[in-house]
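In: Provide a 3D model corresponding to the input given below.
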Amino acid sequence: MNTSSLKCALPLLAAMTMESASAAQFKALLFTKTAGWQHESIPAAISATRRLSELHDFAVVHSDSADVFTPENLKQFDVVVFLLTTGDVLNERQQDAFQAFIRSGKGYVGIHSAADTEYDWSWYRGLVGRNFLIHPAVQSAKLNVLEAGFPGLEFMPARFTWTEEYYTYGAEHSESLNYLLSVDESTYQPQAMWGEIKSNGMGEFHPIAWYQQYDGGRAFYTGLGHLPASYDSAMFLSHLYGGIYWAATGKGIE
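Out: Reported below is the predicted structural model:
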């Protein structure tokens, strides 16, 4: 290439380099609509996810409106994160769009009260895996890592202390759940009673995070993330990003 041709090519090469550098590895929709309890940790969770997107080079769009759940709009995303959602957040048309999104091979991430969402939609119950029933007061307890090869669990010891609003969950709504974390009920007080709803916990096995292949797509859920300060924890954020990364790409499991 002569000097003149090289000078002409430099702007194009520079533009291509800039475009490559700005290309995100995937795109996530961060959905925070609530139709029930609204967690005070939502702003911290949004900010933390945006920091993760900068650290790990993925694009993120936040919305607390279900109007974003249209087939045309969802096409641009690789994963939808139900971040601290509660209650009935999607109408039937929006449910259809989200179901088609997952069936096209895309991903879902549920954080904490995503299990307290869409109880009357059987497909979503299968997607999230288990529903929230009740919880005791926030306490510290011992957690166990059950599958260390899942992305994001590299920074978690095999057994560690964590402070959380530990949900008690109902029965499995899917037979495909792979469990990542469990909480040792002997290390805290799992008993809770809300009027006629009473629980002594889940017993010997109390899962708190899991993942699965579901209806053509991928689903990850973690029950952690109640406290705003959780989103300042590098260990928790690694766990959160690992779930987003796997749900968006299907990569990372060893």
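In: from here on, just use CA atoms for contacts and neighbour counts.
Out: OK.
In: for the protein, what's the longest helix?
Out: helix 3-22 (DSSP state H).
In: give the buried residues for it.
Out: Residues of helix 3-22 classed as buried by neighbour count (16 or more other Cα atoms under 10 Å): none.
In: right, and the helix or strand after it?
Out: strand 27-31 (DSSP states H and E).
In: any idea which helix or strand comes after that next one?
Out: Criterion used, DSSP H and E; the element after strand 27-31 is helix 42-56.
In: now that following helix against strand 27-31, angle please.
Out: Here helix 42-56 runs at an angle of 170 degrees relative to strand 27-31 (axes from the mean of the first three to the mean of the last three Cα atoms, to 10 degrees).
In: for helix 42-56, name the packing helices and strands.
Out: If you count contacts as 3 or more Cα pairs under 8 Å, 6 or more residues apart in numbering; DSSP states H and E, helix 42-56 packs onto strand 59-63, helix 234-249.
In: check these for me and report the most buried one.
Out: helix 234-249 (a mean of 22; mean count of other Cα atoms under 10 Å).
In: give me the contact list for it.
Out: 26-28, 48, 52, 78-79, 81, 106-109, 150-153, 155-156, 218-222, 230-231, 251-253 (Cα atoms under 8 Å, 6 or more residues apart in numbering).
In: returning to what we had before: any chance of JSON lines for the helices and strands packed on helix 42-56, columns distance to V183?
Out: Below are the helices and strands packed on helix 42-56 laid out as JSON lines (distance: least, Cα to Cα, whole Å):
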{"stretch": "strand 59-63", "distance to V183": "31"}
{"stretch": "helix 234-249", "distance to V183": "15"}
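In: now stretch 165-177: buried residues?
Out: Result for stretch 165-177 [16+ other Cα under 10 Å]: buried residues E165, Y166, Y167, T168, Y169, H173, L177.
In: between those, which sits nearest M16?
Out: Proximity of the buried residues of stretch 165-177 to M16 (Cα to Cα) peaks at L177, which lies at 42.4 Å.
In: now do the same contact list for the closest one.
Out: Residues in contact with L177, defined by Cα under 8 Å, 6+ apart, are G129, W210, Y211, Q212.
In: second input sequence below; structure requested for side-by-side comparison:
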Amino acid sequence: MRPNVLPLLLVMCLTVVPAAIAAPTERVLVFTHTAKFRHDSIPTAVSTLRLLAGRERMAVDQSENPADFNAANLARYKVVVFANTTGDVLDAEQQAAMEGFIRAGGGFVGVHSAADTEYDWPWYGRLVGAYFRNHPEGLQFSRVQPERDGKPVGTFWPVRDELYNFRSNPRGTVQVIATVDERMYQGGTMGADHPIAWCHAFDGGRSWYTGLGHDTAVYRNRDFQAHLRQGLLYAAGRSGEC
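Out: As a prediction, the model looks like this:
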């Protein structure tokens, strides 16, 4: 029997070592609790974020439970994502835990209706960058123009989604990273400068937001996937560019 021991040990090493090498190094909490409208795209948003994070060796936990917002639990995470949250989702104590997470250097990613969340929490409004005002009827086509330092960069990419109008234009308080072209659809109210995604250093941490992500199909758009990936990397502090 002894001659079989060495081959067995080799097999064990070959199976255990790659798993250890591939082990996630950081964790992401994807929060999807809703108190108002609930998007059908939430499961797809979560699976897409899980896929993109996994490629970057980050593990994703999804939660619908506001009680997960406590200091001890949040300390386990590098990034918190609000993926199509709506309404008043955290109480005062949970809000304080989220503020502490950011002040300790944590990262935040807001997707679509994260801007339609917590209107009575001014700190959160500043974290996200702008609140939702309304949206044109239905899904419409436009093009997303990436920008850097206030100037277009690279090529635009087409998108079909629910295109938010915001209560204020966040330019000047955040770094705008993409706009949409209101000339291509009906119902835009922000004019020639319509930011749709932005980032900023905030209160000791990092915040990244995209107004896209309403429609399930948009998560199959490779440009949008690259967009979300960059948001995760920025929020995790792995990239200085968002």
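In: ok, K78 of structure 2 touching V109?
Out: No - with contact defined as Cα atoms under 8 Å, K78 of structure 2 does not reach V109; the gap is 11.0 Å.
In: more neighbours: these two, which one.
Out: V109 (27 against 22; other Cα atoms under 10 Å).
In: where's the more buried one relative to L228 of structure 2, distance?
Out: In this view, V109 of structure 2 and L228 of structure 2 are 9 Å apart by Cα to Cα, to the nearest Å.
In: just give me the neighbour total for I197 of structure 1.
Out: Counted with other Cα under 10 Å, I197 of structure 1 comes out at 9.
In: sorry, back to before: out of the contacts of helix 234-249 of structure 1, list just those in helices.
Out: A48, L52.
In: among the contacts of helix 234-249 of structure 1, name the buried ones.
Out: Buried among these (16+ other Cα under 10 Å): 26-28, 48, 52, 78-79, 81, 106-109, 150-153, 156, 218-222, 230-231.
In: the residue nearest in space to the middle of structure 2 and L49 of structure 2: what is the separation?
Out: Nearest residue to the geometric centre of structure 2 (Cα atoms, centre = their mean): V109, 3.3 Å. V109 of structure 2 sits 11 Å away from L49 of structure 2, going by Cα to Cα.
In: and if you look at H135 of structure 2?
Out: According to Cα to Cα, H135 of structure 2 and L49 of structure 2 sit 24 Å apart.
In: ok, S53 of structure 1 touching H62?
Out: No - look at S53 of structure 1 against H62 with Cα under 8 Å: they stay out of range, at 11.9 Å.
In: structure 2: which residue goes with W162 of structure 1?
Out: Aligned by TM-score structural alignment, W162 of structure 1 pairs with V159 of structure 2.
In: more neighbours, H135 and L49 of structure 2?
Out: L49 (23 against 16).
In: now do the same contact list for the more buried one.
Out: Shown in contact with L49 of structure 2 (Cα under 8 Å, 6+ apart): V60, L228.
In: same question for T216 of structure 2.
Out: D40, S41, I42, T44, A45.
In: from these, list just the buried residues.
Out: By neighbour count, with 16+ other Cα under 10 Å, the contacts of T216 of structure 2 hold S41, I42, T44, A45 as buried.
In: okay, now the nearest residue to I197 of structure 1 once chain neighbours are set aside: neighbour count?
Out: Residue nearest to I197 of structure 1 in three dimensions, not counting chain neighbours: I134, with 7.6 Å by Cα to Cα, 6 or more residues apart in numbering. By other Cα under 10 Å, 22 other residues sit near I134 of structure 1.
In: touching, I134 of structure 1 and G170? I think so.
Out: No - between I134 of structure 1 and G170 there is no contact under Cα under 8 Å: 9.3 Å.
In: wait, F156 of structure 2 sits on S142?
Out: No - taking Cα under 8 Å as the definition, F156 of structure 2 is not a contact partner of S142, at 9.9 Å.
In: who has more neighbours out of those two?
Out: With neighbours defined as other Cα under 10 Å, F156 of structure 2 and S142 compare such that S142 has more, 21 against 17.
In: coming back round to it: contacts only, for the residue nearest to I197 of structure 1.
Out: Per Cα under 8 Å, 6+ apart, neighbours of I134 of structure 1: Y167, T168, Y169, A192, M193, W194, I197, K198, S199.
In: which other helices and strands contact the helix or strand hosting the fifth one?
Out: Spelled out, that is M193 of structure 1. Secondary structure from DSSP H and E places M193 of structure 1 in strand 192-194. Counting contacts by 3+ Cα pairs under 8 Å, 6+ apart, strand 192-194 of structure 1 is packed against strand 132-134, strand 197-199.
In: for those, give me CSV that also has distance to G36 of structure 1.
Out: Below are those laid out as CSV (distance: least, Cα to Cα, whole Å):
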stretch, distance to G36 of structure 1
strand 132-134, 13
strand 197-199, 18
